[in-house]
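Engineer: Mind looking at a prediction? Sequence and model below.
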Amino acid sequence: MKRAMVFIMLCGASAVLVSGCATKKFVREQVGATEGRIGQRVDTQETELRQTSERTGANAQALEQTNQRLQGVDSRVQAVDSRVQGVDSRVTEVSALATEAQRDANAAGEAVRATDQRFANRNNLTTLETKSVFFDFGKADVRDQAMPELEDVAKALKADPNAVVELQGFADPRGSDVYNYRLTRDRVDAVTRYLVQQGVELRRIHAVGMGKARQETGGKADRDALAKSRRVDIVLLAPQS
């Protein structure tokens, strides 16, 4: 009986030992498999990380190149912008010059039209002033009291370069026609000479001796009427504006 009990105990111990050995082997196998799988995953992750790092480096390099290209593009854009600003400045300058040229052209056109109008009106004269200077009987000398009147005429002619003056000389009815024509010619010559001495151009003076002045009808002329006949009528004329 004791032997049987010992045998049973030995068999149980052997079973335990055999079971323990089997369990350790299984554990080792499982651990080894797990470590292998973990190692594979680690290797895979390391490979992926390395590839990711490489891609990141490549992306960083590409980004740097892109930044460099962008900087180059920005520089070119700035250069183009500077040229555009320069063109804008030139356009503004040209526009200002064009405006000034148009203004000058308009002014020139107005001047031409004004000149044409003056030319068209050169023979359309308007009377600015009329006056008369008187002479002694049988004389052609300009009286002292007539000189201020003639000086005013000279000033008016010099003030308006387009103005002209007409002189008509007259005599009283006494004496022959030939004598009176010559006398009235001498009188307008005396007035012409005085105006020229005051600086009036001769070409602007138109003078003629008319001979005897026409008298009012009805009776013999009195002393006052005769005195008023011995005269040079002065008409200051200018073209219509």
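Structural biologist: Perfect, I can see it now. Residues are numbered from 1 along each chain as shown.
Engineer: Could you use CA atoms for every contact and neighbour count after this?
Structural biologist: Will do.
Engineer: Quick one: list the elements packing against the lengthiest helix in the chain.
Structural biologist: When every helix of the chain is counted residue by residue (DSSP state H), the longest turns out to be helix 2-120. In this structure, helix 2-120 makes packing contacts with no helix or strand, judged by 3 or more CA pairs under 8 Å, 6 or more residues apart in numbering; DSSP states H and E.
Engineer: and the closest residue to Asp177 other than its chain neighbours, what element?
Structural biologist: Among residues not flanking Asp177 along the chain, Gly211 sits closest, at 6.6 Å (CA to CA, 6 or more residues apart in numbering). Taking DSSP states H and E as the criterion, the element that holds Gly211 is strand 205-212.
Engineer: Can you tell me what sits against the next helix or strand after that strand?
Structural biologist: If you walk from strand 205-212 toward the C-terminus, the next helix or strand you reach (DSSP H and E) is helix 223-229. Outside helix 223-229, the residues that touch it by CA atoms under 8 Å, 6 or more residues apart in numbering are 134-137, 170-173, 212-213.
Engineer: Against that first model, consider the following:
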Amino acid sequence: MRQGLRLVIVLPAAALLATGCATRDWVRETLGKKEAELDQRVTSESQRVDKRIAEEAQRVEGMGFRLAETGTVALGARDRADAAFAKADEVSSRLTRLWDARHQRNLVETVQVRFGFDRWELNDAAQTALLTLIKELRENPRLSVDLEGYADPKGTFDYNVALSQRRVEAVRRYLVDKGVALPRIHSVGLGPLLDGGQPDEQKRRVTVKLMVQPD
């Protein structure tokens, strides 16, 4: 009886022990799988973060290059602007010297080129008078010419200044077209003449002065 009881007790205990061993094996296997999955997820996330960091670093580097390139372009533009201003100052100074030097020459001859009311085109009479001066300029390289444009006082001051400049430009262009070198021509539009002793038709003119350099 006692021997049968021991057998009965031993059999359940053995079954329970076997079940416990199987349970531990399952737990270890399950934990191993979870750890492997976790490791894989961590590795994947780490790789994704590393890739993102590399992309951001590349983008920042590209921005730095573009900023440097933009700075170089800006510096180049500023240098070109400074050069342009320097050239403009040089030209302005040269023109000022030329205009001041006109007083160091002697007057040879004066011709009045007349214009119609609010007109600046050269008529046949004006062209004929200028041809005589052009001949003298061709024959004597020491000669130069001064052009002073005027208008009558009708209308606004600004408009008459612009009109006198257009008249001067018409004469200057005609001289250049006929072969007179541009540096030999000094021109200025002086606007309206307010002299009450002259009729208005005589004020609509360009005074052409033939000048010669002193010996």
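Structural biologist: Perfect, I can see it now. Source: prediction; values computed, not measured.
Engineer: so the very next helix or strand once past the longest helix of structure 1 aligns onto which residues of structure 2?
Structural biologist: Sequence-wise, the next helix or strand downstream of helix 2-120 of structure 1 (DSSP H and E) is strand 125-134. Per the alignment by TM-score structural alignment, strand 125-134 of structure 1 matches residues 105-114 in structure 2.
Engineer: chain center to the matching stretch, what's the gap?
Structural biologist: Counting by CA atoms, centre = their mean, to the nearest Å, stretch 105-114 of structure 2 is centred 43 Å from the centre of its parent chain.
Engineer: try stretch 154-168 of structure 2
Structural biologist: For stretch 154-168 of structure 2 - counting by CA atoms, centre = their mean - the centre lies 32 Å from the chain centre.
Engineer: Can you give the distance of the strand holding Gly211 of structure 1 from its chain's centre?
Structural biologist: For strand 205-212 of structure 1, the distance to the chain centre is 56 Å (CA atoms, centre = their mean).
Engineer: Which positions within the match of strand 125-134 of structure 1 qualify as buried?
Structural biologist: For stretch 105-114 of structure 2, burial by neighbour count (16 or more other CA atoms under 10 Å) applies to 105, 107, 111-114.
Engineer: What segments of structure 2 are strands?
Structural biologist: The residue ranges that make up the strands of structure 2, judged by DSSP state E, are 106-114, 143-151, 185-192, 205-212.
Engineer: Quick one: closest of those strands to Thr96 of structure 2.
Structural biologist: The stretch from those with the least distance to Thr96 of structure 2 (CA to CA) is strand 185-192; that distance is 10.9 Å.
Engineer: so the closest one versus strand 143-151, what angle?
Structural biologist: Angle of strand 185-192 of structure 2 versus strand 143-151, following axes from the mean of the first three to the mean of the last three CA atoms, to 10 degrees, is 20 degrees.
Engineer: Show me what strand 185-192 of structure 2 packs onto, helices and strands only.
Structural biologist: For strand 185-192 of structure 2, the contact count by 3+ CA pairs under 8 Å, 6+ apart identifies strand 143-151, helix 157-177 as packing neighbours.
Engineer: deepest of those, which one?
Structural biologist: With neighbours taken as mean count of other CA atoms under 10 Å, those reach their highest mean count in strand 143-151, at a mean of 25.
Engineer: report the angle between the axes of that one and strand 106-114?
Structural biologist: Using the same axes, to 10 degrees, the interaxial angle of strand 143-151 of structure 2 with respect to strand 106-114 works out to 40 degrees.
Engineer: which residues of structure 1 does strand 143-151 of structure 2 align to?
Structural biologist: Aligned by TM-score structural alignment, strand 143-151 of structure 2 corresponds to residues 163-171 of structure 1.
Engineer: contacts for the matching stretch?
Structural biologist: Applying CA under 8 Å, 6+ apart, the contact partners of stretch 163-171 of structure 1 are 157, 180, 183-185, 187-188, 204-213, 229-239.
Engineer: chain center to that stretch, what's the gap?
Structural biologist: Stretch 163-171 of structure 1 has its average C-alpha position 51 Å from the chain's average C-alpha position, going by CA atoms, centre = their mean.
Engineer: again with stretch 144-156 of structure 1
Structural biologist: Using CA atoms, centre = their mean, we find the averaged C-alpha position of stretch 144-156 of structure 1 to lie 49 Å away from the chain's own average C-alpha position.
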